[in-house]
Structures are given as structure tokens and as C-alpha cells.
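Colleague: No letters, just coordinates:
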């Protein structure tokens, strides 16, 4: 059987419009930018490198974020059109031999390496489609096998991202209720919970 290769695809392009225009990738979390935290989570969970898609304040993010050698930072000039453009930019930048991508949102600091490990453990081949579940509710991260990439490229638009794919195919749910928290950072009211000023 061919070796399974799953890089993280970290979506980090958002401008944080509901956060007063603070790019989420640069929010300070535990002494480092939130994007660094997401990349470290993916690495500690066992991902084979990462592709991080930047958008808002991309030049500043590149200047302030330390990324490992196996992490590729990709600019998405179309980021204001929605998450789908970032997903497509990330897919185009995945390394050869990728059997699946672990899609991780930069604004979910409660996702842990253990949740990443559990999703990777569910990967057996390029036809896989899996998502972390919390008390039975599907959330992030999501593992998308390479066999689904063509459908994703054909259907991802606006802010829907992979929604059409996930709605049209069986998705294996991987319970992460005891391992992570899927909540995202969207508004100033969310920041104190994560210790972000």
C-alpha cells in the first residue's frame, strides 16, 4: 500500500471584520500569533507539513509568523470573496503525493494535537472523508481525501468552502468531544475566553 501523506491546510486569510479588522492570523495567543499556534497544533498532531493560506495583511503575517521549513505560506489575493477561494488556493499548493488534506481553521484555537491525531488515524486512503465531532455535532478539523479534490474544485464557491462536498458524501465522524473544543473566534466577545485582549 502506498504511503499516506496528509499535510495540514490551514485557512488563515480572514480579515477579522467582526473583530474590528484585526487579521485572525495575527491575534496573540499564548505568546505567539494564532497562525503559529495552528501550525504547531498540526505538526504536533502528526501532519506531514502544512500549507497556510494568507489573505488579509499577508505581508505582515509573513513578517511576523515563524513557519517551519515544511510549511508553505500561500497568498490568496481573492480572500475577500470567501473561504472557498482560500480552500482552492491551498489545494493548488499541496505537495505531490498528498493522499488527503487536514483542513484546519486558524480561528479554532481549541483544536488540539490529539484531535488532529484522531483524524489522521481514520485515514486509510484517498477516498476518505472525515470530520471531528463534538457531542455528535460535526465540526473542525476536516480530513478530505485526494479523490474528492476534483469535486471540491468544481463546487467550492463564496463562503461555502467544502459545504457542498460534505453534504453530498458520507462523512466519517471522529469523536473528539473529550479532546478539543471546536468553537471559533468571530467577535470581540469571543476573545476573553481564549485570553486574547
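Modeller: Alright, I've got the coordinates. All of these numbers come straight from a predicted model, not from anything done at the bench.
Colleague: CA atoms for contacts and neighbours, from now on please.
Modeller: OK.
Colleague: any idea how far the closest residue to residue 105 other than its chain neighbours lies from residue 2?
Modeller: Nearest residue to residue 105, sequence neighbours excluded (C-alpha to C-alpha, 6 or more residues apart in numbering): residue 11, at 5.0 Å. Distance from residue 11 to residue 2, counting by C-alpha to C-alpha, to the nearest Å: 27 Å.
Colleague: For those two, indicate the residue with more neighbours.
Modeller: Neighbour comparison, residue 11 and residue 2: the larger count goes to residue 11, with 25 against 7 (by other C-alpha atoms under 10 Å).
Colleague: Can you tell me the SS state at that one?
Modeller: Here residue 11 is recorded as strand under DSSP: H, G, I helix; E, B strand; the rest coil.
Colleague: Comparison target below:
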């Protein structure tokens, strides 16, 4: 059985933060502040603690609130030019940006509303990725049978999505078409799926949480 060595070109992460946050009261969930930092800042810190230095953030609405945070985190800004805030269009923007600017680099994709992910969660997933079978081009964490984030794609998978003429079908479509090349791993940890979707979810967070102001 062939196993892959860690990619010499490394791993780049993209955080999808282009939603409307309508169920949260129409606020950018990545900008929610927890213990003096935004969710976005905590995610970037955790990623960099796991050795993922190349980070981009897809932003759609709420650019006034999110663009300064992206700059503060020293991450790359990727604009979702679509009028839609559906995750599909964020995925499209993420894949196109990665394919254009990070040739040969594997890709980690995560949602911007997962505040419970910490460095050890990313380290665990990265170790699994580096030790995967050579036929595996996608890795998806699971928690109690529910698909989670971040998911990881090989450069080959990114290239296939970008060059197939089906970029507009998104990552989920590739996962469905390529099940033999995707490893679904039960992580036994709710942090991979535990988001903040409605105001009541903030009660789960340890420490004060503050919603951003939107004019």
C-alpha cells in the first residue's frame, strides 16, 4: 500500500465567510467576538498554530466589518463576486483563487462560523492527511455521522475541479462523484460540526460573546 509523504509545497487554508448570517440576525458570524477576539481571529490563530501559514478568507457581504479583520489576521482577501451567499458560490471563489495562486499546494477548506476548532483539531486532521493512502485526494472529518470541517483536498482534486468545466458545481459535487478517492473519518469530537447559527448558540461558548454592529 502506497502512502504519501507530507507535501513539500505545504497546505493552504481557505475560510468561507461570505454568508448573510440571517438566522443570527443578519450579522457576519466570523466577526462575532469571543473573549476579545473575533471567530475569524481565533480560527487563524489555531491554523497557524498547526503550521498552516497560508490562509485566505472568502468575503461577500459585510465587507466593512470583515475586510479589516482579514487584514488584521494578515490573511489574503478573496471576494465572492456572486450576489448569492450560498456556500456553493463561496466554494467556487475559493477553488478559483487557490487554483490560480497556489499551484501544486493542497487545500484545506472550513466554514467561518466554527468557533470551537482549536490548534489540536487542525493538527489531528493534518496528521491524518499526511499519512493518508496515496489514492486518497479528499479528507472529510465526521462527528456522530455528520460531515464536518475543515475538509482537505489534494492539489490534484483542486485541479480536477477547476479544469473539468464543472467548477460551478462546487466541492460537494466532486466529493459525490469521487467517493472512492475520499476518506471520511469519524473524529469523535463535536468541534468539527458545532457552529454558531442562531443567537441561542452563543450560550454554548465559554466566556463573553459579542455580536458585531452592522449599519
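Modeller: That came through fine. Quick caveat, the model's predicted, so the values are computed rather than measured.
Colleague: need the contact list for the residue nearest to residue 105 of structure 1.
Modeller: By C-alpha atoms under 8 Å, 6 or more residues apart in numbering, residue 11 of structure 1 lies in contact with 52, 53, 54, 83, 86, 87, 90, 103, 104, 105, 106.
Colleague: What lines up with it in structure 2?
Modeller: In structure 2, the residue matched to residue 11 of structure 1 (TM-score structural alignment) is residue 16.
Colleague: Same question for residue 47 of structure 1.
Modeller: Using TM-score structural alignment, the equivalent of residue 47 of structure 1 in structure 2 is residue 52.
Colleague: residue ranges for the strands of structure 2, please.
Modeller: For structure 2, the strands defined by DSSP state E occupy 11-17, 33-34, 37-38, 54-59, 76-79, 106-111, 138-143, 146-147, 151-153, 182-186, 209-210.
Colleague: out of the ones you listed, which comes closest to residue 125 of structure 2?
Modeller: When the strands of structure 2 are compared for distance to residue 125 of structure 2 using C-alpha to C-alpha, the nearest one is strand 138-143, at 7.7 Å.
Colleague: Give the burial count for the equivalent of residue 61 of structure 1 over in structure 2, as a bare number.
Modeller: Taking TM-score structural alignment, the alignment pairs residue 61 of structure 1 with residue 66 from structure 2. Number of residues near residue 66 of structure 2 (other C-alpha under 10 Å) recorded here: 24.
Colleague: Same question for residue 163 of structure 2.
Modeller: The tally of other residues near residue 163 of structure 2 (other C-alpha under 10 Å) stands at 12.
Colleague: Return the residues in contact with it.
Modeller: Contacts for residue 163 of structure 2 (C-alpha under 8 Å, 6+ apart) come out as none.
Colleague: What's the end-to-end length of stretch 45-58 of structure 2?
Modeller: So stretch 45-58 of structure 2: terminal residues 17 Å apart, C-alpha to C-alpha.
Colleague: Tell me who's in contact with the one residue sitting closest to the centre of structure 2.
Modeller: By C-alpha atoms, centre = their mean, structure 2 has its centre lying nearest to residue 110, at 1.3 Å. Residue 110 of structure 2 is in contact with 13, 14, 15, 16, 149, 150, 151, counting by C-alpha under 8 Å, 6+ apart.
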